[in-house]
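A.B. asks: Coordinates only, no sequence provided:
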């Protein structure tokens, strides 16, 4: 964090936007302009993430300038850890920037790389999350194993969409105690960087019911990257085609695994704008 940006938010507070995609909720901070160079220390992220004493979020996202893209996005999880990608936050921010610029398409840079985003019509925003990563070392896994049937009870599939995912196909997602099942697999030794955990049920031709435990956030109502990973896993296993509809706890997304990457589309919501007070920041940072 630059001294100038730190001094400014200590003096005047920190403007933010609250957004969500299917209930997967975000605090979004625009660090273009006067707040250029601002980074959010884990202690401040944890304080903002507190749903009783702060604002609450599944992920925190920062928008910054980028010389070769329309914006650069970085993400933090609710536990203060970093995340290379966040599909629903990317869609929410894309919707905001598309409206701001009055355009139909843009490119966003994340740690995942350059991602294309576009209007989908009728309140829908579409993002290309890039090609799935299926090499065990790049996911990453702790050792070379079959990523299409991991040596874990249930034979889940491993996929990276910039962050690691472990997808289980089950007969009934409602029967899974995700509060126990999720953390047990998030911290499985096969995943040295932890993993997102999905339980998925095929409910019809090219339709999936999915629930998710997110690394660093816990049970969430939806997850964009998890939806992409689950769609890719279902196609790899021959359970669906490459374009599927996913019904999550918070709503419905459509994922289309194309030659140019995995496209995800769905609705977004910009809930409110606000300012985190200097007193709150001072207490969080000490």
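C.D. replies: Thanks, I have the structure now. The shown structure was predicted, so the numbers you read here are calculated from the model rather than taken from an experiment.
A.B. asks: Please make it C-alpha for all contacts and neighbour counts, starting now.
C.D. replies: Fine.
A.B. asks: and residue 233, how many neighbours?
C.D. replies: Residue 233 is flanked by 27 other residues according to other Cα atoms under 10 Å.
A.B. asks: Which residues are in contact with it?
C.D. replies: For residue 233, the contact set (Cα atoms under 8 Å, 6 or more residues apart in numbering) comprises 148, 157, 158, 159, 167.
A.B. asks: so after the helix or strand it falls within, what's the next helix or strand?
C.D. replies: Using DSSP states H and E, the element containing residue 233 is helix 224-236. Later in the chain than helix 224-236, the nearest helix or strand by DSSP H and E is strand 243-248.
A.B. asks: Please compare the first structure with the one that follows:
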């Protein structure tokens, strides 16, 4: 079976998108997702995105990290899919319903209302989440938030001095996070301006993480570091995050289609 795909990225966080809304695709498993994502023997991506019909909404978006695991949310992929869809849509994800709207060169996404309770992150046992009474080496007392997927955010003096390549995997897989966690190190670098690096659960260091930008901005707003509109600079570029206590998060930023192609399904099954 020959299947078309679209290669896209949001600030360098890249995706292979399979559109199953009008064609029947075989079931996607971990091995298949991992094979497609492999940058040496597959197409290569941080995440595989599969679009499917939805009974109650415009369509469903499924997200598979490069390790093959299926996850709840991906902000950068949401903007890419908005660009591909070409008009406003309400989209079903494993992390909840999101609303997409294309803009010039990208998209604006309603990412839903963040959750802060320990069992909504989720954590393995009850504790404060802002801050958490935990630390890993020099990274201590993070804040935890679920923005469709779980995040911890550390505010540090210098994001580039944080050894995320070594500490990230340890924190991601710590038993206190039964579903794993995305690890963010953030730095206030100006008025309403954050610098951010992210170790993504199941993908490792990426050039950008939309849900990480949402998580860092929400935590910074709650702490009083910034106002309700925040510029978040990632290695791949900038996002704008807007949030007010009790409301949904609004993420706005670019997305790009890189190229299109096709492959034989059985070559990766």
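C.D. replies: Thanks, I have the structure now. Note that the structure is a prediction, hence the values are computed from the model and not measured.
A.B. asks: So after superposing, what's the score?
C.D. replies: Here the TM-score for the pair of chains, by TM-score structural alignment, normalised by the length of the second structure, is 0.94; 264 aligned residues with a Cα RMSD of 1.3 Å.
A.B. asks: In the second structure, what range does the helix holding residue 233 of the first structure match?
C.D. replies: Helix 224-236 of the first structure corresponds to residues 210-222 of the second structure when matched by TM-score structural alignment.
A.B. asks: after superposition, how close is the matching stretch to the first structure?
C.D. replies: With mean Cα distance after the TM-score superposition for the first structure, stretch 210-222 of the second structure departs from the first structure by a mean of 0.7 Å once superposed.
A.B. asks: Helices along the stretch 101-250 of the second structure, start to end?
C.D. replies: 164-172, 210-223 (DSSP state H, counting those that start in this stretch).
A.B. asks: so of those, which one's packed in deepest?
C.D. replies: For the helices of the stretch 101-250 of the second structure, the largest average neighbour count (mean count of other Cα atoms under 10 Å) is found in helix 210-223, namely a mean of 26.
A.B. asks: Now do that helix against strand 229-234, angle only.
C.D. replies: On the basis of axes from the mean of the first three to the mean of the last three Cα atoms, to 10 degrees, helix 210-223 of the second structure is oriented at 130 degrees to strand 229-234.
A.B. asks: The host helix or strand of residue 8 of the second structure maps to which residues in the first structure?
C.D. replies: Assigned by DSSP H and E, residue 8 of the second structure falls within strand 2-10. Residues 13-21 of the first structure are where strand 2-10 of the second structure aligns, taking TM-score structural alignment as the criterion.
A.B. asks: Tell me the counterpart of residue 248 of the first structure in the second structure.
C.D. replies: Under TM-score structural alignment, residue 248 of the first structure pairs with residue 234 in the second structure.
A.B. asks: In contact with that match, which residues?
C.D. replies: Residues in contact with residue 234 of the second structure, defined by Cα under 8 Å, 6+ apart, are 195, 196, 197, 207, 208, 209.
A.B. asks: CSV please, covering the residues you listed and showing distance to residue 87 of the second structure.
C.D. replies: As requested, those are exported to CSV (distance: Cα to Cα, whole Å):
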residue, distance to residue 87 of the second structure
195, 31
196, 30
197, 31
207, 26
208, 24
209, 23
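A.B. asks: conserved subset of the residues you listed in the first structure?
C.D. replies: By both residues aligned by TM-score structural alignment, their matches' Cα atoms under 8 Å, the contacts of residue 234 of the second structure still in contact after alignment to the first structure are 195, 196, 197, 207, 208.
A.B. asks: could those go into TSV alongside distance to residue 183 of the second structure and neighbour count?
C.D. replies: Converted to TSV, these look like this (distance: Cα to Cα, whole Å; neighbours: other Cα atoms under 10 Å):
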residue	distance to residue 183 of the second structure	neighbour count
195	14	22
196	10	29
197	9	26
207	14	19
208	12	28
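A.B. asks: Show me which of these is closest to residue 90 of the second structure.
C.D. replies: For these, the closest approach to residue 90 of the second structure (Cα to Cα) belongs to residue 208, at 23.4 Å.
A.B. asks: Thought residue 200 was touching the closest one, still the case?
C.D. replies: No. At 9.4 Å, residue 208 of the second structure does not count as touching residue 200 under the criterion of Cα atoms under 8 Å.
A.B. asks: thinking again about what came up before, can you list which of the kept ones among the contacts of residue 234 of the second structure are found in strands?
C.D. replies: 195, 196, 197 (DSSP state E).
A.B. asks: Return the closest of these with respect to residue 264 of the second structure.
C.D. replies: Nearest to residue 264 of the second structure out of those is residue 197 (Cα to Cα; 35.8 Å).
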